[in-house]
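**Student:** Could you look at this predicted model? Sequence included:
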Amino acid sequence: IGTTKKGIGPTYSSKATRNGLRVSDLVGDFHKFSEKYKHLVEHYTHMFPDLKVDVMGEIEKYKHLRERIRPMVRETVSYMHTQITENKRILVECAQSTILDIDFGLYPFVTSSNCSVGGVCTGLGIPPHVVGDVFGVIKAYLTRVGAGGFPTELKDDKGKLLQERGAEYGVTTGRPRRCGWLDLAMLKYSNMVNGFTGLAVTKLDILDVFEEIKVGVAYILDGQKLNTFPASDDDVQRVEVEYVTLPGWKVSTETARKFSDLPPNAQQYIRTIESHIGVPVKWVGVGKDRDSIIPCS
């Protein structure tokens, strides 16, 4: 299904089957940790007879590693509660995208965790009522690593151009990312799940060279316009995309430092996103530098 093959899936499988090892085990009674580790190895070698593990060697490694990480370990529920009651500002970054969420994403082409806004509560142990602003971060076009439906994917020279200009290669695996036009039907669905209070649109400058830019605004399946993202990959593979075509701007946006510096057609592109999603765009990114993130009025 196109995973990174770094062990995330097996780790979450152990979590679900209740035989996983947690950090509290590692920094706690090491004898008990060692016994649990041996049982876990026994479990996996029974499932995969060719798996070879130097049990005592690995336990010795963990004995040293636990002392290295011990100063960085904290019981997070009470820690976060204290920060909240002291009115501290807390910034939480969710990884990946809603479409990779284990529950709301394009199953089975998803990750193993909740990377939508619900993961803030389940991952940190904070109550929902304290969550304030929810900012959605999107590229000015769409990318995906791995398998799964991609309705607005460009398999032509335009897709290759996006890939090259945007340096679209996976951080973990180095695999080239699939590229396509921005999919506002997908973004609407993400907004339904997350309840965005603002958007940040990054990499607008990658679109500087296009004469025309398409934006997907709706899906049509079996002649019917959908009002949500399809639940099955089979349906995602079959949808037709309704596009709007916008004029490009054909000038560099990299030196823009306020919204009014952007070419009119670039401003129109951002306003189109806002009008279809019903959420204001708060920031636009036009380059790699920190000051390339410009506020929108």
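**Tutor:** That came in fine, so what should we check first? All values derive from a computational prediction rather than experimental measurement. Numbering: from 1, shown residues only.
**Student:** Going by C-alpha atoms from here, please, whenever you check contacts or count neighbours.
**Tutor:** Will do.
**Student:** which element is residue 150 on?
**Tutor:** Using DSSP states H and E, residue 150 is not contained in any helix or strand.
**Student:** Same check on residue 266?
**Tutor:** Taking DSSP H and E as the criterion, residue 266 maps to helix 264-277.
**Student:** Tell me which stretches of this protein form helices.
**Tutor:** Assigned by DSSP state H, the chain shows helices spanning 8-16, 23-27, 30-47, 55-69, 76-85, 118-124, 157-165, 184-194, 233-238, 264-277.
**Student:** and the fifth one, what other elements does it pack with?
**Tutor:** Using 3 or more Cα pairs under 8 Å, 6 or more residues apart in numbering; DSSP states H and E as the contact criterion, the elements in contact with helix 76-85 are helix 118-124.
**Student:** now do the fourth one
**Tutor:** Packed against helix 55-69, as judged by 3+ Cα pairs under 8 Å, 6+ apart, are the following elements: helix 23-27, helix 30-47.
**Student:** Alongside the first one, take a look at this:
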Amino acid sequence: MSNVTIVGTQWGDEGKGKIVDWLSEKADLVVRFQGGNNAGHTIQIKDKIYKLSLLPSGIVRKKISVIGNGVVLDPWALKEEIASVKKKGIKVDPKILYIAENTTLVLPFYKDIDSLNESLRGKNIIGTTKRGIGPAYEDKVGRRCIRLCDLKNKKKLRIKVQSLVEYHNPRFKYHNKKLLSTKDIYNSLVKISNFINQYSYPVWKLINESMKKNKKILFEGAQGSLLDIDFGTHPFVTSSNTLSGQIYSGTGLGNSSNYVLGITKAYTTRVGSGPFPTELKNSIGEFLGKQGNEFGTVTNRKRRCGWFDAVLVNQTKILNGLNSLAITKLDVLDKLENIKICSGYRINKKIINYFPADEHSQSLIKPIYISLPGWKSSTVGIKRWDKLPAKAKKYLKTIEKLTNCKITVISTSPERNGTILLESPF
């Protein structure tokens, strides 16, 4: 398969960065297709750790890296991120990094709107990163956003900024917030344009021309399927579509067959508010968080932890059209005496095998568990299936059976080489 799409099957933080980095060795292009710098990937190479929020993970392997139009881009954050990776010896220039010219920009005042929106929710906060991602998508859908290509014409840029300010200022005034200045926003955009314009490109052409040349393309998703604006745990979701189908509208990819690899932890985590059927508010949950170092890449917020939820992963398998699963952080479970997997839900007296859309039904869910014995031995760094403990194999086979999806990749450590490959997606 010449195209592979990587998506998270849970609420993000599944370990996509490591798997994308590992697979990008065989790819010619690595493409981001949604989200912004509200989610991050952590890549560990020997003693160096790279934390990426906007740059595609392929950048650390010197692969052509593309930011698609489905991404909302904070150019100031990108500038800082590029400077950070350059300090660690990574080359970034217009020959390796391409940004869709029709990408929507995240403007500084969007963070103020994000914070205002959260404060107005009171006890019903969503738990956003307050990076301005939601407001950027709102202005995109409202057809008033500033796009990367707008920076090329200063006269028209000023007009668009003026229109944007006139739209937002009444709300700032109503809430007694500092009013926006057309001059300040315009000047900041003109200044950053000297940096960002060099990467602007019609990436849809690059992607489709690469396909014609049979280049191998790796599409890199951010966040997770359960945060999808339509199919996630609404309203505790992100502002973009995180499913595999987003690669088409988020990059300009034409009709093409893709191998879709779903990344999932051997257990479940979630950052921020929202339903979480298998959450463990006990010593086991604390153990998983400590062993897995479960803190957000972007916000450093503590992640909530729980047992593997096969109902949710099976649902995201269907929504994404997954070909297979990659299991990460198996080693986190090494010391547990018993391990549980959620195989179904009970709502009152009814048993269901899917996650309902409405919040009331979600609040009534009681997980149905099957219990498996732990393997009580180290799996860290194992590179072959036959070297895994028998009980670890049984655990993985049970996940395959309950999710109706085969496992082709198993990650046993943060390092690139701590990976078992059962079947290559490429």
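**Tutor:** It's in. It should be emphasised that the depicted structure is a prediction, and the values quoted were computed from it without experimental measurement.
**Student:** wait, residue 313 of structure 2 sits on residue 404?
**Tutor:** No. With contact defined as Cα atoms under 8 Å, residue 313 of structure 2 does not count as touching residue 404 (9.4 Å).
**Student:** Those two: which has the busier surroundings?
**Tutor:** residue 313 (26 against 15; other Cα atoms under 10 Å).
**Student:** residue in structure 1 matching that one?
**Tutor:** With TM-score structural alignment as the criterion, residue 313 of structure 2 lines up with residue 187 in structure 1.
**Student:** same thing with residue 275 of structure 2?
**Tutor:** Using TM-score structural alignment, residue 275 of structure 2 sits opposite residue 149 in structure 1.
**Student:** Would you confirm that its match contacts residue 236?
**Tutor:** Yes. Contact criterion Cα under 8 Å: residue 149 of structure 1 and residue 236 qualify, at 5.5 Å.
**Student:** now the helices of structure 1 as TSV including distance to residue 106 of structure 1?
**Tutor:** Output for the helices of structure 1, formatted as TSV (distance: least, Cα to Cα, whole Å):
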stretch	distance to residue 106 of structure 1
helix 8-16	16
helix 23-27	30
helix 30-47	28
helix 55-69	35
helix 76-85	30
helix 118-124	17
helix 157-165	22
helix 184-194	11
helix 233-238	6
helix 264-277	20
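**Student:** Single out the most deeply packed of these.
**Tutor:** Mean neighbour count (mean count of other Cα atoms under 10 Å) peaks for helix 184-194 among the helices of structure 1, with a mean of 19.
**Student:** since we're on the nearest residue to residue 315 of structure 2 once chain neighbours are set aside, how many residues are nearby?
**Tutor:** Closest residue in space to residue 315 of structure 2, ignoring its immediate chain neighbours: residue 354 at 6.5 Å, by Cα to Cα, 6 or more residues apart in numbering. The number of residues packed near residue 354 of structure 2 is 14, by other Cα under 10 Å.
**Student:** Kindly report the same for residue 296 of structure 2.
**Tutor:** Other residues near residue 296 of structure 2 come to 18 when the count uses other Cα under 10 Å.
**Student:** okay, how far is it across stretch 276-294 of structure 2, tip to tip?
**Tutor:** For stretch 276-294 of structure 2, the first and last residues are 16 Å from each other (Cα to Cα, to the nearest Å).
**Student:** residues making contact with that stretch?
**Tutor:** Under the contact criterion Cα atoms under 8 Å, 6 or more residues apart in numbering, stretch 276-294 of structure 2 has outside partners 268-270, 295, 302-309, 329, 332-333, 342, 365-367.
**Student:** need the contact list for whichever residue in structure 1 pairs up with residue 375 of structure 2.
**Tutor:** For residue 375 of structure 2, the aligned position in structure 1 is occupied by residue 249, per TM-score structural alignment. Taking Cα under 8 Å, 6+ apart, we find residue 249 of structure 1 in contact with 208, 209, 210, 211, 263, 264, 265, 266.
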